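Participant: Let's see this in three dimensions:
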Amino acid sequence: MDGVAHGFLGRRGGVSTGLYAGLNVGLGSDDDRAHLAENRRLATEAVLPGAQLVTVHQIHSADAVSVREPWEEGLRPHADAIVTDRPGLLLGILTADCAPVLLADREAGVVAAAHAGWKGAIGGVTDATILAMEALGADRSRIHAAIGPCIARASYEVDDGFARRFTADDPANERFFSPARAGHHRFDLEAYVTHRLATAGIGRVEALGLDTYPDESRFFSYRRATHRGEPGYGRQIALIGLPG
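Facilitator: Next up is the predicted model:
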């Protein structure tokens, strides 16, 4: 993604304390609002100084929206991917185990950020993102995509019902699961999202291979917080934008 400002930010840095210590940017968390605002400012300045940060109200859908002018925080649309061709806007997707996907067609000047949890991934959020990019002039054969830190197969145990959803959609999806304890499997979300992007005809797909669950110093993790019975969890942000 040379020539396009982007970054997968983790937990390190930031001003939040306690349960949310670090660079928590999750508006849905109970973190101090002033801390959240400062963390979002720090994240923006780290990737595209002077840009206007644009995020959505994520709902684990397959919906993608295009943005030409930034909206007010309280008017964020419900969606899980954002696309733009406007310089000076910095697209942000929040995650805490789900896969953040950044996409760019530098020649067309079109970028996107997508939130691919398992529901959005199987529902086709990356396909919707690609179509929205094409509507702004992108060519999928020129699009470069990168998948950031997310929960890895070794940390992602799911039950039989979960696995059946994927094999019912496509029997070949069995390859993204490996055996775990009785009635359970381990799911490779990153590999599945990579497969969806490659199958869609994306020109280049890179995956960072970083697991959010075990590395508490670097990443927030919903599943880790849940297993510990913690009352909340932070979110990290993935950012992409065109210089103004």
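Participant: CA only for contacts and neighbour counts going forward, please
Facilitator: Fine.
Participant: Quick one: distance of stretch 122-135 to the chain centre.
Facilitator: 14 Å (CA atoms, centre = their mean, to the nearest Å).
Participant: With stretch 77-88 instead?
Facilitator: Distance, centroid of stretch 77-88 to centroid of chain: 13 Å (CA atoms, centre = their mean).
Participant: Not counting its own residues, what contacts it?
Facilitator: Under the contact criterion CA atoms under 8 Å, 6 or more residues apart in numbering, stretch 77-88 has outside partners 50-52, 55-68, 91, 93, 109-116, 120, 125, 129, 132-133, 136, 241-244.
Participant: run this one through as well so I can compare:
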Amino acid sequence: MMLASSLLSAIPGLRHAFFTRDGGVSDGVYAGLNGGLGSNDDPARVAENRRRMAEQLGVAPSHLVGVHQIHSPDAVVASGPWNGTARPKADAIVTRSEGLAIGVTTADCGPILFVDPTARVIGAAHAGWKGALTGILETTIETMEKLGAERSGMIAAIGPLIRQPSYEVGPEFVERFIGADAGNAMFFLPGERDGHAMFDLAGFIRMRLEKAGVLMIDDLGIDTYSDERCFSYRRSVHRKEPDYGRHVHAIVLEA
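Facilitator: Below you'll find the model as predicted:
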């Protein structure tokens, strides 16, 4: 049902999970543990899946909170469940509130869970290529620091995401990254099609974290595209499926 980081698992008073598609009630293209509030799955099934995830994390369903993700560099602070039904638009959540599980949803993009064990501050970030390039990781770290964390003491775990052997991109994509920093050329290998390249999103995320001063990094190394335990947006497109499921990845400070 879930995958775990060995670094995060070693920290007392902390729970986390990188959920797979195992253990849910959805069917069809969503078969399994679809947590995507934005998917076209039956809302009752999504709610039951999320209830199971909350239970695994040791919180009430109301205390598993996420954001309306928009591939931005924006992070928000949560102190409890959101007021009303609207989730804030952002791509990372940070908290120091115990018993509040903060999570992001992904289906190829990179989920990154953060903790400063000393300051007892946690974060969850959704980093696709756009968010990673425009600064979502750095914003998450800065927002955690505003709550008392120190980047030198932070631990970050990179969950399942689309890996370089599965991630072919076009020339305009490569130009955008190299235009931002010529050193980004190291994250591309030649693709099978002329002018295309294979992008190392996980490597790029790790580099951005290290440059920001986070040096304790665990990468689970799982490819959402090739691993059938995972939902994958790109795989669903290649299979001409009408929609796709979303994973939830969350972290909580035990009360």
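Participant: and the contacts of stretch 77-88 of structure 1, which are buried?
Facilitator: When the contacts of stretch 77-88 of structure 1 are checked for burial by 16 or more other CA atoms under 10 Å, the buried set is 51-52, 55-58, 60-66, 91, 93, 109-116, 120, 125, 129, 132-133, 136, 241-243.
Participant: Just give me the match in structure 1 for residue 161 of structure 2.
Facilitator: Aligned counterpart of residue 161 of structure 2 in structure 1: residue 150 (TM-score structural alignment).
Participant: Residue 186 of structure 2 too?
Facilitator: Under the alignment (TM-score structural alignment), residue 186 of structure 2 pairs with residue 175 in structure 1.
Participant: just checking, its match is part of a helix?
Facilitator: Yes. Under the criterion used here (DSSP: H, G, I helix; E, B strand; the rest coil), residue 175 of structure 1 sits inside a helix.
Participant: Do a quick rundown of the helices in structure 1.
Facilitator: Taking DSSP state H to define them, one finds helices in structure 1 at 33-47, 118-123, 125-135, 160-169, 189-199, 222-228.
Participant: Return the subset of the contacts of stretch 77-88 of structure 1 lying in strands.
Facilitator: Among the contacts of stretch 77-88 of structure 1, DSSP state E puts 52, 64-66, 91, 93, 110-116, 241 in strands.
Participant: Nearest to residue 102 of structure 1 among those?
Facilitator: Relative to residue 102 of structure 1, the closest of these is residue 113; by CA to CA it sits at 4.6 Å.
Participant: Would you enumerate the residues in contact with the closest one?
Facilitator: 81-83, 91-93, 100-103, 238-240.
Participant: hang on, residue 145 of structure 1 packs against residue 202?
Facilitator: Yes. The criterion here is CA atoms under 8 Å, and residue 145 of structure 1 meets it with residue 202 at 7.4 Å.
Participant: of these two, who's got more company?
Facilitator: Per other CA atoms under 10 Å, whichever of residue 145 of structure 1 and residue 202 has more neighbours is residue 145, with 24 against 19.
Participant: ok, back up a step: top of the contacts of residue 113 of structure 1 by neighbour count?
Facilitator: Taking other CA under 10 Å as the neighbour criterion, residue 81 ranks highest of the contacts of residue 113 of structure 1 with 34 neighbours.
Participant: With adjacent residues omitted, what lies nearest to residue 203 of structure 1?
Facilitator: Once flanking residues are discounted, residue 203 of structure 1 sits nearest to residue 141: 4.4 Å by CA to CA, 6 or more residues apart in numbering.
Participant: next one: residue 75 of structure 2
Facilitator: Nearest residue to residue 75 of structure 2, sequence neighbours excluded (CA to CA, 6+ apart): residue 92, at 4.4 Å.
Participant: Can you find the partner of that neighbour in structure 1?
Facilitator: By TM-score structural alignment, residue 92 of structure 2 lines up with residue 81 in structure 1.
Participant: Tell me how many other residues crowd the closest residue to residue 154 of structure 2 other than its chain neighbours.
Facilitator: In space, and not counting its chain neighbours, residue 154 of structure 2 is closest to residue 116: 4.4 Å by CA to CA, 6+ apart. For residue 116 of structure 2, the count of nearby residues is 22 (other CA under 10 Å).
Participant: what do you get for residue 80 of structure 2?
Facilitator: By the criterion of other CA under 10 Å, residue 80 of structure 2 has 17 neighbours.
Participant: what's it in contact with, if anything?
Facilitator: Counting by CA under 8 Å, 6+ apart, residue 80 of structure 2 has contacts 63, 97, 100.
Participant: That one maps to what in structure 1?
Facilitator: Counting by TM-score structural alignment, residue 80 of structure 2 lines up with residue 69 in structure 1.
Participant: And the residue nearest the centre of structure 1?
Facilitator: Ranked by distance to the mean C-alpha position of structure 1 (CA atoms, centre = their mean), the top residue is residue 100 at 2.0 Å.
Participant: Relative to residue 185 of structure 1, which of the contacts of residue 113 of structure 1 is nearest.
Facilitator: Using CA to CA, residue 100 comes nearest to residue 185 of structure 1 of the contacts of residue 113 of structure 1, at 22.6 Å.
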